[in-house]
Structure formats: C-alpha cells, structure tokens
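Predicted structure and sequence below. I'll ask about it afterward.
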Amino acid sequence: MNPNTAPLLIVTDLDGSLLDHHSYSWAAAEPCLNRLKQHNTPIMFCTSKTKPEVELLQQQMGLTEQPYICENGAILATNQQTAIIARQSSALNYLEITRILDQLKKKYHFHFSGFAHASLQEIMQWTGLSPLQAQFAKQRIASEPILWQDSTDQFTQFQQQLEQYQLCLIKGGRFWHVMNIGSNKGVALSHFLQQEQQQGRYWQTIGLGDSPNDLPLLEVTDFSVIIQSAQSQNILLQRKDSSHIFHSQHSGPTGWCEGISFFINHLNL
C-alpha cells in the first residue's frame, strides 16, 4: 500500500503536549480534537502515565477503545491486551524492578525517592495530581519514576548497576524512569505498527512531543511536531527529512493544535 494514501494516526505525548504541563488541561486543543474525531482519526496516547491514568483520560476525552503506549514506552496496550516492551525475552515487572532498586539503595547508599515507597501526599506534591490521579500513578506495570537526590558520580554508578539487571534510565519531564533496556516510546510504536501491518493495516503517523523522552517517538513517525517547552531545545532529531518536522511557537495544547493544523492544512493529510 502506498503510505501516502494510508489513513492518519496521531501519536501523542500528554504532559506538556496535549495536556498543559501545570494544569493538565486540554481545553486549548479541543478544536483540533473535535476535527480529528469528526474524521474518525485515531489518537494514540504515548505517555509516561500509567494504564489507569490513560484509561481515565480516554474516558474524559471521549477517546475510549484506542490503543495506547504508557509508562514511557514500557507498556503497549491494544485490544484489551497489555505487553511489556523490552530487549530481553524475560522482561522485569514492577515488583521485580522495585526490589532491585531497594537492593541497590541498601548496598550502595544511593539517595533517591520513588513512587513505590511514596505516600499519595508526596506524589501529589511532586506532580500536582489529584488524590485519585496520584493513586492511579502508583499502579504501575514495568517502570518506576524516581527523583534523584544524590551526586553525579553516584548517578553514574547507579546507571552502571542498573545495566547489570538489564535496566536503564529514561529522563521524563519531571522524573527519571527506571525501565527494562529496550523500552522507549519509539520501540513501542514500532511494535504496534508492525502488528498492524501483519493485519494488513497501514498508517500515516504524526507524532507530537515536548521533551527528550519523546525523541525516539519523533524519530519513527512520518511527521513530527516538537512542541515548545523548557526542554524542547534538547530534542535533537537525527532524521534528515526536515520538511516533515514542525516546531511549534506555542506550548502545551495550544502548540499541539498548532502542529496538527500545520500538517493537516499544509500537506492535505
């Protein structure tokens, strides 16, 4: 199938992109969301949020039954099925990851705070989430967000120790995320698109993100929107098709709508 005639799939980061970084509102993106819904264009969330957080947002935004990627690319959810994304065949789950972190903290005296041992009040303070949202943020499958509170030298040693367990660190908007090596947003999307192609379904993709953890996603989508943010200047794409990359002037959902409109209007997608 000619990829230029394939239907459109939107793959988007949430915090700082479709959602305002501080208020978590998507109101400014409503005009574009409604336009996409009218054309039955699927909107696939690709986020550091958890499964229950994503599904609550899907309900609130009228986007249920859509596939999604959560926990920063650690999880791909399609057709009521959830898969852990990892390079190794025996991927570690959340309990196994947090046990390893507890062992490393005890052995090497690393100083960091994670969600596993945090109270709801602490998570609310770190994130600005509501009590229900904070509760959902603790319901994890294969990644642990941490706040690093130690030296740079200790951080380097921490990374090296994690690698012994086939774990890595990915920087998000607020936290470092401990995940299985081979997990990221781009790998998870590639898994999804391969599954779709095996079923004879092909998509033309627009990816949207605002921080470095979105870089793997923005490398693999057909068109990429880098949304203005405090971290967007650190998104250094290697792809050479500059006409397929758009830098928004605005941040958050306003920039999200700006990017969607640019590609739909200028390229007749």
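Done, it's in.

make it CA atoms for all contacts and neighbour counts henceforth
Fine.

how distant is stretch 51-59 from the center of its chain?
13 Å (C-alpha atoms, centre = their mean, to the nearest Å).

Buried residues in that stretch, which are they?
For stretch 51-59, the neighbour count (16 or more other C-alpha atoms under 10 Å) marks K51, P52, E53, V54, E55, Q58 as buried.

from these, which is closest to N265?
Q58 (25.8 Å; C-alpha to C-alpha).

If we ignore the residues flanking it in sequence, what's nearest that closest one?
T64 (5.1 Å; C-alpha to C-alpha, 6 or more residues apart in numbering).

just to revisit the earlier point, want to throw the buried residues of stretch 51-59 into JSON lines with secondary structure and distance to I97?
Converted to JSON lines, the buried residues of stretch 51-59 look like this (DSSP: H, G, I helix; E, B strand; the rest coil; distance: C-alpha to C-alpha, whole Å):
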{"residue": "K51", "secondary structure": "helix", "distance to I97": "17"}
{"residue": "P52", "secondary structure": "helix", "distance to I97": "20"}
{"residue": "E53", "secondary structure": "helix", "distance to I97": "20"}
{"residue": "V54", "secondary structure": "helix", "distance to I97": "22"}
{"residue": "E55", "secondary structure": "helix", "distance to I97": "24"}
{"residue": "Q58", "secondary structure": "helix", "distance to I97": "28"}
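
ok, and here's another one to check against it:
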Amino acid sequence: MTEMPHSGKALVFTDLDGTLLDHDTYGFEPALPALAMLAQKKIPVILNSSKTLVEIIKIRSALGNCHPFIAENGSVVAVPEQTFPGLAQKDSLFQQQSGLLVKRLGGDRNTVLAILNRLRQTHGFSFEGFADMKPARLSQVTGLTEAQAIQAGQRLSTEPILWKGSPEQWEAFTGHLADAGLGWVQGGRFISISRPFDKKDGVACLLKLYTADTGSVPLTIGLGDSPNDQAMLNMMDIAVVIRSARCDQITLNQPHTVIRTTAKGPEGWQEAMDTIFNT
C-alpha cells in the first residue's frame, strides 16, 4: 500500500485493550515505532475505549498523546481546550472537567444505576455491576490493581455488569432495558449498560469537529479487535482488525480497505501501520 498522500488530514481511531494495549499486560511497547511515525507526521491518534475518562488520561500520558479521545464505549468525548478553540461556546454540552472539555453523549450514569436497581428489585435479575463492587472485588474481576480498579469505577455515563442469570432471564432483562431507553454493549469481559450509544457515536462527534475545523473530511484509519469495535471500523476508510480470540466475529462491508493482522495486540498494531504506510 502506498503512503497516505494527505497525512495532515488523516485521523487514527484505536481501541485499547487487545488492540494498542496487550490484552494481558496492558503494555504498548511493540507499537512505539508506529506511534512515533504518526506523531512525526502530525496524525492524531484518538483513543476509543470502554475505559473511563481517568483511566484514559493516565494511559494517554504514558503514550505521550495529547489528542481528543473517546471513553466508555462512545458515551464520553473529551477534547483538550486548545484543539478546537471556542468549542465550549459553540456547544454548551462540552463541560470543563479534568483539564478537558467533556461531553456525555450517553447521559448520566446515576440515571442508569437507578434503572438497574429498579429492575433488580422489581424482577430479581441477577447481575453484579461496578457500583456494587468494593475495590478489592473490582480488582479481582478486572485483573487491575485496587488503585486502577478505583479509576475503572469512576464512570460518567455507563455501568459495566457481570451477568449471572440464565439466557432466558437475559432476554427479559434486555427487553426491560430497551423499554427504559437503555442499551447494552458486550465488551471483552463485561456488558456495558447505557443509553444506546456505541464507539461509532464518539467517532461521529469528533469527525464533525475535525471536518468543521479543517474544512475537509479527514481520511480515517480505525483499529479494533472485538465485535464491539465493528460499528466504529465500518465507518473507516481503512479498517484494521487486530488478531484476537473474537476477531473472526467482526464482519465489515463499508471500509474501502480492510486489513486483518497476523499478530495480536500492539504487535498487530505495528504490523498494520507498517502495511498502511509502507515503512
């Protein structure tokens, strides 16, 4: 594949766990050469994950990344104030938080928790959410340290759960969720409950901002490894499916170019960038 001719107008949207980050160690070192190349070309790498705002801020710092990002499966969009000057005045839903302008596309988590608690009390559905877990339990089920688990629990729009009921009960549960205006996304370990938002919604929000800022539609490159990345990848000009246990479940029909890597995680991320940019 030839090198991208309009590098200044390209955007990279990437999942984290199992994609840019190793599924087990959360390391990203094998992708450092590609990240350095993209930085040199001034191509923004936009993180798009089920992780929380505070989790991504920490990862972003480790990566040396200063670009907008998407948290909680598309429900939360965060933008550095200097990226789009005047954004807070143009869109009052972007509120200052943690030194960023943050928009909760998916609404407020407290609303989600109230609905989940009502369904549990009324129908006896069996599930365990992050809000139900103390740090030690959250650490146990996520594999994170207790400090990291606390950050994972600091959610703004969504509530991840572990389902403990039967398939029949799940069908009834999702019906009640829909009646209450909520949806669900199956992640790698947890089911995320929120208003019906997806990673693609966060991407659409940022694409609109970048298009308005530059006056042209950017070329988009997206990377993901699991079915919850499918909608995001289908929006891309170049979609990269990183090898994983569930990558074969991703079916794409929209992107102009689809790349499926032979390597997993950050090794696959590097492999994809080498292919795209002929490095």
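Looks like it came in fine. The structure presented is a predicted model; accordingly, all values stated were derived computationally and were not measured.

sorry, back to before: is it true that the residue nearest to Q58 of the first structure touches V54?
No - using C-alpha atoms under 8 Å, T64 of the first structure makes no contact with V54, being 9.7 Å away.

For Y24 of the first structure, give me its contacts.
D15 (C-alpha atoms under 8 Å, 6 or more residues apart in numbering).

That one matches what in the second structure?
Aligned against the second structure by TM-score structural alignment, Y24 of the first structure finds its counterpart in Y26.

is it true that its match lies in a strand?
No - going by DSSP: H, G, I helix; E, B strand; the rest coil, the assignment for Y26 of the second structure is coil, not a strand.

What count of nearby residues applies to the residue nearest to Q58 of the first structure?
Number of residues near T64 of the first structure (other C-alpha atoms under 10 Å) recorded here: 14.

Same check on E96 of the first structure?
12.

Which strand or helix spans it?
helix 94-108 (DSSP states H and E).

ok so, going back, could you export the buried residues of stretch 51-59 of the first structure as CSV, including distance to H191 of the first structure?
What follows is the buried residues of stretch 51-59 of the first structure, written out as CSV (distance: C-alpha to C-alpha, whole Å):
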residue, distance to H191 of the first structure
K51, 18
P52, 21
E53, 22
V54, 19
E55, 20
Q58, 21
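
nearest to I10 of the first structure, of these?
Q58 (14.1 Å).

any idea what the closest one aligns with in the second structure?
Taking TM-score structural alignment, the alignment pairs Q58 of the first structure with R60 from the second structure.

wait, isn't that match in contact with A71?
No - contact between R60 of the second structure and A71 fails when scored by C-alpha under 8 Å: they sit 11.8 Å apart.

residue contacts, L63 of the first structure?
I43.

quick one: it from L56 of the first structure, how far?
Distance of L63 of the first structure to L56 of the first structure, given as C-alpha to C-alpha, to the nearest Å: 10 Å.

cool, D210 of the first structure as well?
Distance, D210 of the first structure to L56 of the first structure, by C-alpha to C-alpha: 22 Å.

now swap in Q199 of the first structure and tell me
Q199 of the first structure sits 28 Å away from L56 of the first structure, going by C-alpha to C-alpha.

Leaving out chain neighbours, which residue sits closest to D274 of the second structure?
A34 (7.4 Å).

so when I look at the one you found, I'm seeing a helix, right?
Yes - note on A34 of the second structure: a helix contains this position according to three-state DSSP.

which residues touch the residue lying closest to I75 of the first structure once chain neighbours are set aside?
Leaving aside its chain neighbours, I75 of the first structure sits nearest to I84 (4.8 Å; criterion: C-alpha to C-alpha, 6+ apart). Applying C-alpha under 8 Å, 6+ apart to I84 of the first structure gives the contacts A74, I75, L76, A91, N93, I141, A142.

In this model K199 seems to touch G74 of the second structure, though I could be wrong.
Yes - using C-alpha under 8 Å, G74 of the second structure is in contact with K199, at 3.9 Å.

what do these two both touch?
Counting by C-alpha under 8 Å, 6+ apart, the common neighbours of G74 of the second structure and K199 are N48, S49.

What segments of the stretch 101-250 of the first structure are strands?
112-114, 143-148, 167-171, 176-180, 204-209, 223-228, 245-251 (DSSP state E, counting those that start in this stretch).

Next, format those strands as TSV and append mean neighbour count and distance to F136 of the first structure.
Rendered in TSV, the data for the strands of the stretch 101-250 of the first structure read as follows (neighbours: other C-alpha atoms under 10 Å; distance: least, C-alpha to C-alpha, whole Å):
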stretch	mean neighbour count	distance to F136 of the first structure
strand 112-114	16	15
strand 143-148	21	13
strand 167-171	20	21
strand 176-180	25	17
strand 204-209	25	22
strand 223-228	26	26
strand 245-251	19	26
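
how much space between the residue of the second structure positioned farthest from its centre and I70 of the second structure?
Taking C-alpha atoms, centre = their mean, the residue of the second structure most remote from its mean C-alpha position is T122, at 31.9 Å. Separation of T122 of the second structure from I70 of the second structure (C-alpha to C-alpha): 34 Å.

swap in A204 of the second structure?
Distance of A204 of the second structure to I70 of the second structure, given as C-alpha to C-alpha: 11 Å.

Between these two, which is the more surrounded one?
Applying other C-alpha under 10 Å to A204 of the second structure and I70 shows that I70 carries more neighbours, namely 32 against 14.

Tell me if I am right that the more buried one is in a strand.
Yes - applying three-state DSSP, one finds I70 of the second structure inside a strand.

In contact with it, which residues?
Shown in contact with I70 of the second structure (C-alpha under 8 Å, 6+ apart): I46, L47, N48, S49, V76, V77, A78, K199, G202, V203.

Please repeat the previous calculation with a cut-off of 10 Å.
13-15, 46-53, 56, 76-79, 102-103, 199-203, 205-206 (C-alpha atoms under 10 Å, 6 or more residues apart in numbering).

No further queries at this time; thank you.
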